[in-house]
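Undergrad: Fold the following, please.
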Amino acid sequence: MPLSFHKMHANGDDFILVDARHSANPITSAIAQRLGDRHRGIGFNQLAVLLDCADADVRLEFWNADGSVLDVCGSATRGAADRLMREASRKSITLRTTRGLLNCERTSSGLISVDMGEPLFHWMDIPLAEEHETLALPLPGNPVACSMGNPHCTYFIDDLSGLDIAALGPAIESNPLFPRKTNVHFVQVIDRQHIRLRIWERNGGIPLGSGSCACGAAVNGIRKGLLDHNVEVECDGGSVHVQWNGKGNVTLSGPVEPIYSGTIPDSQLKPNATPL
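TA: A predicted model of the protein is given here:
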């Protein structure tokens, strides 16, 4: 039967939610890639599949638009939480991802806040191809690395203006030091509670924003002693807030907005379907 979907965005970082509760999960790499095509499909940065779960309200599975799997997506997690809380008339909800159980809530100002789990810093957790100190990687500019369930590499730059992200990002993303590739951040510290972030996203290019990248960039800045524990992260599409006290879990808060809803016909859920 046709599947419903909801297209949403978080500061311009667009994603779709596919509701596969009470049914078999039909999404494959080929189908995610077909739906992600901005010319012949729906188009998105990420896709989140909503699945039944025994120990949480919903389990989420994430896909990139190129058909690759990812472990975490802060924007789509917030979108799923917003949708499910509205559906159930609740102010909090628990989601399961490969990061574990994530507690989500709607703040008094209407933002969606998500416990994004604990950041990881060991070189094998990023992962890196070989052992290195993750506070200063052996690359020009000595970037900082961490994992939020996906790899993040952060450069701190005095001035982002004129920086050619499209030229710099792909080479860093695919550097042999990162066997699973990496998200790449370019950060200008405005003050200890405010950074400007531009992103080259692993398998995705230049997005207007990214929840997990905002978390990774803020965490790496806090680790370096450049930032306080509550940080406004200003991306190309708008701002989110990241809170981390130097240990334990990271909290991400920001807006999400619905764009439109629809159904995916059965014909597009077949392995060899032609594009929409």
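
Undergrad: For the rest of this, base every contact and every neighbour count on C-alpha atoms.
TA: Will do.

Undergrad: Next, count neighbours for the spatially closest residue to G110 that is not a sequence neighbour.
TA: The shortest distance from G110 to any residue other than its chain neighbours is 7.5 Å, reached at P255 (Cα to Cα, 6 or more residues apart in numbering). When neighbours are defined as other Cα atoms under 10 Å, P255 has 21 of them.

Undergrad: Would you do the same for the sequence below? I want to compare the two.
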Amino acid sequence: MRLKFTKMHGLGNDFVMIDGITQRVKLTADKVRQIADRHIGIGCDQLLLVEAPRDPDVDFRYRIYNADGSEVENCGNGARCFARFVRERRLTSKEKILVETAAGILELNVQGADQVSVDMGPPILEPAKIPFQADIQAESYPLDVDGETYTVGAVSMGNPHTVLLVEDVDTAPVHSLGAAIERHPRFPARVNVGFLQILDRKRARLRVFERGVGETRACGTGACAAMVAARIRGLVDEEVQITLPGGTLTIHWPGPGEPVTMTGPATAVYHGQIVV
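TA: Below is the predicted model of the structure:
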């Protein structure tokens, strides 16, 4: 199978974009892993597939595959790249694009040459829906890991996240602790792990260990979840600049029941073809 693709990134979180509307695409987990492999394939954190919608009221269907071949529910940086990709491929000329995902409907708004704003919908805080094993909903939770107890937030942005506050993201044990928490039994669907350093009420730094990927240079849903976890504890204002290793995202959230809005860049790197 020969596939045309575009390599894109959002703040260094990189994607292989595949148009499944104008070409026939049949992906398996093995083929996704081959494409994502940085030595024998193209290389990416995630593969994003554009399909025709099943819902007639939206513009596209958007499927997301991690580098390990697993399909996941949502990806904020990918959503911004998705918006730019479908416009550059002339699949739509709309500036407001409605997209069907496994997590629900996303509204993407193209702003200028490379900025895209995404309405991520309201965050999910009820433990059973994240999913996270806890008796009651709380602002934060104790989590036992390898004999240590950590205080974490738990949020779903269509995919599960946990957030730890740290004094300095540069020295945080992102790889070792992130890997241990990703498969913690209290997160039955595994979890993305955010390490958040709050600078002041409008600025923060973040590193994210993504399930099925490892640490990435940026994670859009992770930035949203981190801001929500900090805001429900009264630590930040309703708009925060969150800086990740790959760059900065603007996250806006008025409060419970309201949608989270994420704004940031999406960049095309190159186009090509691959046989898988």
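
Undergrad: distance of the counterpart of the residue nearest to G110 of structure 1 in structure 2 from L249 of structure 2?
TA: In structure 2, P255 of structure 1 lines up with P265, judged by TM-score structural alignment. Distance, P265 of structure 2 to L249 of structure 2, by Cα to Cα, to the nearest Å: 8 Å.

Undergrad: With S140 of structure 2 instead?
TA: Distance, S140 of structure 2 to L249 of structure 2, using Cα to Cα: 24 Å.

Undergrad: neighbour-wise, which of these two wins?
TA: L249 (23 against 18).

Undergrad: list the contacts for the residue nearest the centre of structure 1?
TA: Residue closest to the average C-alpha location in structure 1 (Cα atoms, centre = their mean): C73, at 2.9 Å. By Cα atoms under 8 Å, 6 or more residues apart in numbering, C73 of structure 1 lies in contact with Q46, F62, S210, G211, S212.

Undergrad: Please say which position in structure 2 it maps to.
TA: In structure 2, C73 of structure 1 lands on C75 (TM-score structural alignment).

Undergrad: do G162 of structure 1 as well
TA: By TM-score structural alignment, G162 of structure 1 lines up with T171.

Undergrad: Wait, a strand at its match?
TA: No - under DSSP: H, G, I helix; E, B strand; the rest coil, T171 of structure 2 falls outside any strand and is assigned coil.

Undergrad: Show me what C153 of structure 1 lines up with in structure 2.
TA: Mapped onto structure 2 by TM-score structural alignment, C153 of structure 1 lines up with T162.

Undergrad: which non-adjacent residue is nearest its match?
TA: Closest to T162 of structure 2 by Cα to Cα, 6+ apart is A154, at 4.5 Å.

Undergrad: could you list every residue that touches that neighbour?
TA: L125, P127, I130, F132, S140, Y141, P160, H161, T162, V163, A229.

Undergrad: of the residues you listed, closest to F60 of structure 2?
TA: P160 (23.4 Å; Cα to Cα).

Undergrad: what's the spacing between the closest one and V169 of structure 2?
TA: Using Cα to Cα, we find P160 of structure 2 at a distance of 21 Å from V169 of structure 2.

Undergrad: which residues of the stretch 51-200 of structure 1 fall in helices?
TA: Ranges of helices within the stretch 51-200 of structure 1 are 74-88, 165-173, based on DSSP state H, counting those that start in this stretch.

Undergrad: between the ones you listed, which gets nearest to L3 of structure 1?
TA: The closest of the helices of the stretch 51-200 of structure 1 to L3 of structure 1 is helix 74-88. By Cα to Cα, the value is 15.8 Å.

Undergrad: got the contact list for the closest one?
TA: Contact with helix 74-88 of structure 1 is made by 8-10, 13, 15-17, 46-48, 50, 60, 91-93, 95, 104-106, 112-114, 116, 210-212, 252, 254, 256-257, as judged by Cα under 8 Å, 6+ apart.

Undergrad: got it, and stretch 229-240 of structure 1?
TA: With contacts defined as Cα under 8 Å, 6+ apart, stretch 229-240 of structure 1 is touched by 11-13, 192-198, 207-209, 211, 214, 218, 222, 241-246, 252-255.

Undergrad: what does stretch 121-141 of structure 2 give?
TA: Stretch 121-141 of structure 2 is contacted from outside by 106, 151-161, 186-189, 225, 228-229, 232-233, 256-261, using Cα under 8 Å, 6+ apart.

Undergrad: please redo it, this time with the cut-off set to 7 Å
TA: 151-157, 160, 186-189, 232-233, 257-260 (Cα atoms under 7 Å, 6 or more residues apart in numbering).
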